[in-house]
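S.K.: would you be able to build a 3D model of this:
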Amino acid sequence: MRTSPVWNPQQYGKYAGERGRPFADLIARIGDLPAPDQVGTRTQATGTDQVATRDEAVVLDLGCGPGNLTVGLLDRWPSATVHGVDSSAEMIAEADKLREDPAVAARLTFEVGDLLDWSAPAESADVIVTNATLQWIPEQLDLLPGFVRALKPGGWLAIQIPGNGDAPSHAILRELAARPPYAEYAADKSLRPDVPGPADYVDALSGLGCSVDAWETTYNHLLPGDNAVLEWVKGTGARPVLQSLPDDLREEFEAEYGARLAEAYPRRDYGTLLPFRRIFAVARKES
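M.R.: Have a look, this model is predicted:
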């Protein structure tokens, strides 16, 4: 398994409403699930054929984080079982708290797993969702064939990734991390792989026998609080850099980074405006 930052569910949970909006927009584009599996049986006493129907759908959330969005999939598909996977043990520990209700626990499970190593049986899932996760994996397009293979005919793959690598929040982070005295520890931690655009997803997933709907959206989030963009990125993009630094340098870096972010994203009476580009792809596996 790859080395990854120790994620903080509480820090990540700040601005949960804004972080959850792209997930809701992604899920809304998923259509009807595949028809229920039908299993033929033959009654020996009468010699008649009977058909039993299994109507329990299987939904997978790959990169589920603390599970606060995953649990909503139970309402989206009331007859489904939902399984979340994340590489962070801290995130999965937080997600497991959602299973305290026995009725929820019967339908919702979580596991620690790296998507580079994870695999599902062929044609086992009705829906695979991966939200804001593949941005961290340079080889993400190489994972798509395995995801599609795991879908039942007629099943859905839904992907959302941030596409804001050129935003001031990230450009300032890279600039500071490449400067002494931080570069010794953090220069490589600020680098992020290039992410595919909508057309890349259309090309890759169409070649795997899927019909594809891909698009991009820039959200203009209004964030409350002091130096809100710093608080946002401390839970996500800046976390690998901050964790790589010794304690004394981390405090110095955060102060300088925070000051630069406050200039780039000034607080107004109505809040702090954070434009945030995101890329979406929803693919249906042909029957």
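S.K.: going forward, measure contacts between C-alpha atoms and count neighbours the same way
M.R.: Will do.
S.K.: give me the number of residues near Pro78?
M.R.: 11 (other C-alpha atoms under 10 Å).
S.K.: any idea how far it lies from Val104?
M.R.: 11 Å (C-alpha to C-alpha, to the nearest Å).
S.K.: what segments of this protein are helices?
M.R.: With DSSP state H as the definition, the chain shows helices at residue ranges 9-12, 16-28, 73-76, 89-96, 102-105, 140-150, 168-177, 183-186, 198-206, 228-234, 239-244, 247-264.
S.K.: give me the contact list for the longest one.
M.R.: Applying C-alpha atoms under 8 Å, 6 or more residues apart in numbering, the external contacts of helix 247-264 come out as Pro168, Ser169, Ile172, Leu173, Leu176, Pro181, Tyr182, Asn227, Val229, Leu230, Leu242, Gln243.
S.K.: now do the contacts for the first one.
M.R.: This means Pro168. Taking C-alpha under 8 Å, 6+ apart as the definition of contact, the neighbours of Pro168 are Leu261, Ala264.
S.K.: same deal with the fourth one?
M.R.: By C-alpha under 8 Å, 6+ apart, Leu173 lies in contact with Ser190, Ala238, Tyr257.
S.K.: how about 10 Å then?
M.R.: The neighbours of Leu173, taking C-alpha atoms under 10 Å, 6 or more residues apart in numbering as the test, are 186-187, 189-191, 233, 237-238, 241, 253-254, 257-258, 260-261.
S.K.: now show me the structure for the sequence below, then we'll compare the two:
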Amino acid sequence: MSDWNPALYRRFEDERTRPAVELLARVPLQSPQRVFDLGCGPGNSTELLVQRFPDSQVVGTDNSPAMITSARERLPSLSFELSDIAAWQPDAPADLVYSNAALQWVPDHAQLLPRLVSTLAPGGVLALQMPDNLDEPSHVLMRETAADARFAAAIGDADKLRARVLPVAAYYDLLAPLAEVDVWRTIYQHPMADAAAIVQWVRATGLKPFVDPLSPELQALYLAEYQRRIDAAYPARADGQRLLAFPRLFIVARRRA
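M.R.: Now for the predicted structure:
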């Protein structure tokens, strides 16, 4: 894929940051020394960590140069590192490894999450939140539109563009031998102005792997067809707005001493 677009991502920053706030509220730590924000994006979640733990050493990481640049502009006094979560390893045990809406892009959670727990100091916490929306109309319609003959050759197998997250109970079973685990799933209901607003929301994230391989002409055709389907799938509510259901999965795992 091409690099991420921080400005497009920030158009719905309040809605994207809300689950980050709610995840952080469940972190059972008072004054962690070493805090890492994996997949920090433009620094909106990192800023929350600094506010909650002002005396901690907070480091943000991301694999997007554009996002790292945006985060450094937002929080110039902090350290931000370019790195791949799949291979990330701290140079000393972490007290908090935090990740808001990033690990859904990283494969093989059965190996990844236990490895992240292993990077923690005893009593340290892994806290993460991931979209769990591949069965929502917003994402089903991405794949159905991608199967259109006009786009299929360029996009390829749409089912492989993002791995599915595991069921809630599977994450519990995966981490319970290593940590005290709190896991839950929430469905947010976001009022959106119209179908175009929903398309703009997902274009910054989930839609990106679908449109990136397309030529400008095919991108325009794909987005028009996708928006037509979104308009039908998300009817106007009583106030004229559309209601975007957005399931998210949360995990807070505290490593056993």
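S.K.: what's the TM-score once they're superposed?
M.R.: Structural agreement between the overlaid chains, expressed as a TM-score with TM-score structural alignment, normalised by the length of the second structure, amounts to 0.94; 255 aligned residues with a C-alpha RMSD of 1.6 Å.
S.K.: to Asp49 of the first structure, which of the helices of the first structure lies closest?
M.R.: helix 140-150 (29.8 Å; C-alpha to C-alpha).
S.K.: how about the counterpart of Val106 of the second structure in the first structure: what's its closest non-neighbour residue?
M.R.: Pairing criterion TM-score structural alignment: the partner of Val106 of the second structure within the first structure is identified as Ile137. Of all residues not flanking Ile137 of the first structure in the chain, Pro193 sits nearest, at 7.1 Å (C-alpha to C-alpha, 6 or more residues apart in numbering).
S.K.: trace the one you found over to the second structure, please.
M.R.: So Pro193 of the first structure corresponds to Ala163, using TM-score structural alignment.
S.K.: its match against Gln104, yeah?
M.R.: Yes - with the criterion set as C-alpha atoms under 10 Å, Ala163 of the second structure and Gln104 qualify as a contacting pair; they are 6.8 Å apart.
S.K.: coming back round to it: Leu60 of the first structure: which of the contacts of helix 247-264 of the first structure is nearest?
M.R.: Ranking the contacts of helix 247-264 of the first structure by separation from Leu60 of the first structure, with C-alpha to C-alpha as the measure, puts Gln243 on top at 29.7 Å.
S.K.: could you measure from the counterpart of that closest one in the second structure over to Ser83 of the second structure?
M.R.: For Gln243 of the first structure, the aligned position in the second structure is Asp212, judged by TM-score structural alignment. When distances are taken as C-alpha to C-alpha, Asp212 of the second structure and Ser83 of the second structure turn out to be 22 Å apart.
S.K.: quick one, which of those two is more surrounded?
M.R.: Between Asp212 of the second structure and Ser83, counted using other C-alpha under 10 Å, Ser83 has the larger neighbour count: 18 against 15.
S.K.: contacts only, for that one.
M.R.: With contacts taken as C-alpha under 10 Å, 6+ apart, Ser83 of the second structure has the following neighbours: Leu38, Gly39, Gly60, Thr61, Asp62, Asn63, Ser64, Pro65, Ile68, Gln89.
S.K.: pick out the most distant pair among the residues you listed.
M.R.: Pro65 and Gln89 (18.8 Å).
S.K.: ok, Thr43 of the first structure - contacts?
M.R.: Thr43 of the first structure sits next to Asp49, Gln50 when contact means C-alpha under 10 Å, 6+ apart.
S.K.: coming back round to it: quick one: which of the contacts of Leu173 of the first structure is most hemmed in?
M.R.: Val241 (26 neighbours).
S.K.: hang on, that one packs against Arg192?
M.R.: No - under the criterion of C-alpha under 10 Å, Val241 of the first structure lies out of contact with Arg192, with a separation of 11.3 Å.
S.K.: common neighbours of these two, please.
M.R.: Overlap between the contact sets of Val241 of the first structure and Arg192, as judged by C-alpha under 10 Å, 6+ apart, is given by Arg174.
S.K.: from Asp247 of the first structure, how far off is the residue most central in space within the first structure?
M.R.: With distances taken as C-alpha atoms, centre = their mean, the residue of the first structure nearest its centroid is Asn131 (2.4 Å). When distances are taken as C-alpha to C-alpha, Asn131 of the first structure and Asp247 of the first structure turn out to be 31 Å apart.
S.K.: thinking again about what came up before, now the helices of the first structure in JSON lines, with distance to Phe276 of the first structure?
M.R.: Below are the helices of the first structure laid out as JSON lines (distance: least, C-alpha to C-alpha, whole Å):
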{"stretch": "helix 9-12", "distance to Phe276 of the first structure": "16"}
{"stretch": "helix 16-28", "distance to Phe276 of the first structure": "10"}
{"stretch": "helix 73-76", "distance to Phe276 of the first structure": "24"}
{"stretch": "helix 89-96", "distance to Phe276 of the first structure": "23"}
{"stretch": "helix 102-105", "distance to Phe276 of the first structure": "33"}
{"stretch": "helix 140-150", "distance to Phe276 of the first structure": "21"}
{"stretch": "helix 168-177", "distance to Phe276 of the first structure": "10"}
{"stretch": "helix 183-186", "distance to Phe276 of the first structure": "24"}
{"stretch": "helix 198-206", "distance to Phe276 of the first structure": "16"}
{"stretch": "helix 228-234", "distance to Phe276 of the first structure": "11"}
{"stretch": "helix 239-244", "distance to Phe276 of the first structure": "18"}
{"stretch": "helix 247-264", "distance to Phe276 of the first structure": "14"}
